[in-house]
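Q: okay, here's the prediction I keep looking at, along with the sequence it came from:
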Amino acid sequence: MTFQPFAPLPALAITAVLVLALFGWAAFRDLKSPATSRGEKITWGRRAAILVLTLFVATGPSVLEERSEVAYINLDVYFVVDRTGSMAAEDYDGNKPRLTGVRNDMTTLMADFSGARFSIISFDSTASRQMPLTTDTRALSGWITNLNQEITYYSAGSSLDRVREELSMALRQGATRNPDNQRIVYLFTDGENTTDTERLSFAPLAQYVDGGAVLGYGTSDGGRMKTYDPSGYGNSKEYITDWNSGDPAISVADANEITALGNELGVPSTLMDAPTDLSAYSDGFNPELITSEGRRLVTVPQLILWPFTAVIMGLLLWELTWQTRRAARKVG
């Protein structure tokens, strides 16, 4: 037999000591008299049995059982998505926004790694983990479908430093919790960096990365970007303006930055201005091969509560019957 406590052991132990101490004091107070009847002794014995069994159930008595289950795929895929305003630049596949390519490529990669776990980290003015590692592809598809650039009013320019720490944290947590899993990172960006400071290197993250790619979007000629305001108060058909010239701002993809990011992470990189076959960036990670066995035996604890709870219920009914008769005698 093993145990799966319903509360942390220290808290359970402290609670048990306090409850047993109070119970012992109450029992001693009622039973210390030499005139204590046999019925009262039986009553306190019954109550003691209820208390001990309840505390025992709280420890989660279990037996270990072997079960056959489908082995999970030990492959974690991280999608890191640039949502800054520049990703709305209309220089992908003609005059489509760069995010159009991102949506299509995320959908393709999700299908390529069917059965893997996926996580989404996005960054704009801030970085956040939009979705923890999950196999829920419906939720993933919903996020991809609704992917848009950040709200223009809150835009603070482009900086890859914003996502570095969030990605580092996610990868380190994944490596700690599932050290045998393989981790693949796909960074979707145009490489643009509008800050004056030199960005931090992504090289320290490479130790946690087993594959993936830096997928760049846009052209060296650049494209205009429409504003985005989901509230409906702004005009999302207007183009973002260059504050210096007053003309529509132009975002140019930074091919050198995309290459540098790939080198630092130890993964290939590419700059795309049209739909591209991504098979070269997913080869070698066949989820069916990464799963070593189709099924596996696992040992899981199975709670066995019903025998003890049945006894507790019987004792409680006995206590209720006794209390009812006692009250009736007092009334009579």
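A: Noted; the coordinates are in hand. Residues are numbered from 1 along each chain as shown.
Q: CA only for contacts and neighbour counts going forward, please
A: Noted.
Q: residues contacting the helix or strand where residue 188 lies, please?
A: Secondary structure assignment for residue 188, by DSSP states H and E: strand 182-189. Residues outside strand 182-189 that contact it (C-alpha atoms under 8 Å, 6 or more residues apart in numbering) are 74-82, 87, 102, 171, 208-217, 258.
Q: ok, longest helix in this structure?
A: The longest helix of the chain (DSSP state H) is helix 306-331.
Q: contacts only, for residue 237.
A: Residue 237 neighbours (C-alpha under 8 Å, 6+ apart): 226, 227.
Q: what strand or helix carries it?
A: Assigned by DSSP H and E, residue 237 falls outside every helix and strand.
Q: list the contacts of the most centrally placed residue in the chain.
A: Of all residues in the chain, the one closest to the mean position by C-alpha atoms, centre = their mean is residue 132, 2.6 Å from it. By C-alpha under 8 Å, 6+ apart, residue 132 lies in contact with 118, 119, 120.
Q: neighbours of the residue nearest to the second one when sequence neighbours are not counted, how many?
A: Put plainly, it is residue 119. Nearest in space to residue 119, with sequence neighbours left out and distances taken as C-alpha to C-alpha, 6 or more residues apart in numbering, is residue 133 at 4.4 Å. Residues lying near residue 133 (other C-alpha atoms under 10 Å) number 17.
Q: now do residue 95
A: For residue 95, using other C-alpha under 10 Å, the count is 12.
Q: how about it, nearest residue that isn't a chain neighbour?
A: Nearest one to residue 95, counting by C-alpha to C-alpha, 6+ apart, is residue 223 at 7.9 Å.
Q: do residue 62 as well
A: residue 303 (4.2 Å).
Q: what about the one you found, how many residues nearby?
A: Residues near residue 303, counting by other C-alpha under 10 Å: 16.
Q: that one and residue 61, how far apart?
A: 6 Å (C-alpha to C-alpha, to the nearest Å).
Q: follow-up on the earlier one: which strands or helices does the helix or strand just after the strand holding residue 188 pack on?
A: For strand 182-189, the succeeding helix or strand toward the C-terminus, using DSSP H and E, is strand 211-217. When contacts are defined as 3 or more C-alpha pairs under 8 Å, 6 or more residues apart in numbering; DSSP states H and E, strand 211-217 packs onto helix 98-112, strand 182-189, helix 255-265, strand 269-272.
Q: ok, and here's another one to check against it:
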Amino acid sequence: MTFDPVLPVGWIIVLLLPPTAFIVWQIVRAGGSRARISPIRRLVAVALLGLSAAGPAIPGGTTTEIRSDVDVFIVMDTTTSSNAEDYGDGRTRLDLMKDDVRAITEQYGGARYSLITFDSAAQVRVPLIADPDALLSLVQTLQVEITDYSNGSTPYQANDLLADRLAASKKDHPSRVRVVFYLGDGEQTATVDGTQTFEASKGQFDAGSVLGYGTAQGGPMRENSPEVFVDDQYDEVYGDGDPSASPSAPSASPTEPPYLVDPATGQPAISTIDERNLKQIASDLGVGYQHRVPNTQPTLPDVGDRIGEKVEVKKLTIVERLYWIPAIAAFLLIAWELFIGWRQLAELRTAKPKKVSS
């Protein structure tokens, strides 16, 4: 038997101490043993609630986690162009990015991970956490921005946010190794003023890489919309055109959203990789660039000589949680008390007042 509290122990004490003190006061004030039965029952119910909150469980042994002195920052492109199907079989650039994020977590076991995504705006999707499974679960659910909300994007959208997060990490944990990965296609569809750069992040981390996705031939992009498109809606989007008329675009399916259309041609718009931008970002950051293709593994920098000593942490595993047993017992006692109180109230209401003899 072990305990895995559902709340911090301090909170459990704070929540249970007042009712416990009040019930004990009732027991002390009770005139006889019969009068003490009800408050004793309440005290037992409170004790059972405390036991339930303490989280009784059957232990299953321990597992060992490896924690290293590394923070990994992943910047991921979720603009509409990441939905481009360059690779055949409907696979998108975003699909390949997701595969590479998994490869990153496997390379840097025991690290902490943070995920920044960008489209029309940049945002921190995952703060620094030491749980790769949580990161991967979120990454698998990522989609590109909603098409109707898209107003153009720039591959430099996350530059300020990345610099801020790196600076905060360096301030809080100056001795940790920081690794940065930029995953995107480099395509720019927004008009911006001035020169954009990632140089604000340069020198704030130890290693990293820019990973590029897409092809020079490009691929069509499906819309991302909460609506379900059917055949008659294709006519509204494409007119009399057929989305499969373009040799580079597969045909649309009635169960899938249509492809984005190039207004100039009436055919599916084609997005291509912009390696010039990607190489410039790599130069700004001071890291290497590699073009990613399916069914290959990314080349990830080895930080073993700067990683410091790995720390093994033993973590108790739980086979079965038993908090529900005392919780049910407490519920039954509370229900009993409520029933007795209701019955006593009913008796008082139906009792006939005694006549006073004159």
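A: Great, that's in hand. Predicted model, so just to flag it, every value in this text is computed and none were measured.
Q: fetch the TM-score of the aligned pair.
A: Here the TM-score for the pair of chains, by TM-score structural alignment, normalised by the length of the first structure, is 0.63; 226 aligned residues with a C-alpha RMSD of 2.6 Å.
Q: on that earlier part again, the second structure: which residue goes with the residue nearest to residue 119 of the first structure?
A: Using TM-score structural alignment, the partner of residue 133 of the first structure in the second structure is residue 128.
Q: my guess is that match meets residue 71, correct?
A: Yes. Using C-alpha atoms under 8 Å, residue 128 of the second structure is in contact with residue 71, at 7.4 Å.
Q: what's around the equivalent of residue 213 of the second structure over in the first structure, how many residues?
A: Residue 213 of the second structure maps onto residue 217 in the first structure when the alignment is built from TM-score structural alignment. Residue 217 of the first structure has 31 neighbouring residues, counting by other C-alpha under 10 Å.
Q: kindly report the same for residue 290 of the first structure.
A: Neighbours around residue 290 of the first structure, by other C-alpha under 10 Å: 16.
Q: now do the same for it: its match in the second structure.
A: Looking across to the second structure (by TM-score structural alignment), residue 290 of the first structure lines up with residue 307.
Q: check contacts around the closest residue in space to that match that isn't next to it in sequence.
A: Nearest residue to residue 307 of the second structure, sequence neighbours excluded (C-alpha to C-alpha, 6+ apart): residue 69, at 5.9 Å. Contacts here follow C-alpha under 8 Å, 6+ apart; on that basis residue 69 of the second structure touches 111, 176, 177, 307, 308, 309, 310.
Q: from residue 263 of the second structure, how far off is the fourth one?
A: Residue 307 of the second structure sits at a distance of 52 Å from residue 263 of the second structure (criterion: C-alpha to C-alpha).
Q: the longest helix along the second structure corresponds to what range in the first structure?
A: Assignment by DSSP H gives helix 324-350 as the longest helix of the second structure. Using TM-score structural alignment, none of the residues of the first structure align to helix 324-350 of the second structure.
Q: buried ones in that helix?
A: Neighbour counts over helix 324-350 of the second structure (16 or more other C-alpha atoms under 10 Å) mark 326, 327, 329, 330, 333, 334, 337 as buried.
Q: could those residues be laid out in TSV, adding distance to residue 290 of the second structure?
A: Compiled in TSV, these are given as follows (distance: C-alpha to C-alpha, whole Å):
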residue	distance to residue 290 of the second structure
326	58
327	56
329	61
330	61
333	66
334	65
337	70
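Q: and after the helix or strand residue 56 of the first structure falls within, which helix or strand comes next?
A: Element membership for residue 56 of the first structure, per DSSP H and E: helix 38-58. Note on helix 38-58 of the first structure: by DSSP H and E, the next helix or strand toward the C-terminus is strand 61-70.
Q: between that next one and helix 306-331, how many degrees?
A: 140 degrees (axes from the mean of the first three to the mean of the last three C-alpha atoms, to 10 degrees).
Q: distance from the chain centre to strand 61-70 of the first structure, please.
A: Centroid separation between strand 61-70 of the first structure and its chain, computed with C-alpha atoms, centre = their mean, to the nearest Å, is 25 Å.
Q: before we move on, back to that, hey, what's in contact with both of residue 128 and residue 71 of the second structure?
A: With C-alpha under 8 Å, 6+ apart as the test, residue 128 of the second structure and residue 71 both reach 112, 113, 114.
Q: return the distance of the first one relative to residue 134 of the second structure.
A: Residue 112 of the second structure sits 11 Å away from residue 134 of the second structure, taking C-alpha to C-alpha as the criterion.
Q: which of those two has more neighbours?
A: A direct count of neighbours by other C-alpha under 10 Å for residue 112 of the second structure and residue 134 places residue 112 higher, at 22 against 12.
Q: where's the aligned partner of the more buried one in the first structure relative to residue 314 of the first structure, distance?
A: Aligning on TM-score structural alignment places residue 112 of the second structure opposite residue 117 in the first structure. Residue 117 of the first structure sits 47 Å away from residue 314 of the first structure when distances are taken as C-alpha to C-alpha.
Q: which residues touch the match of residue 112 of the second structure?
A: 73, 75, 76, 77, 133, 134, 135.
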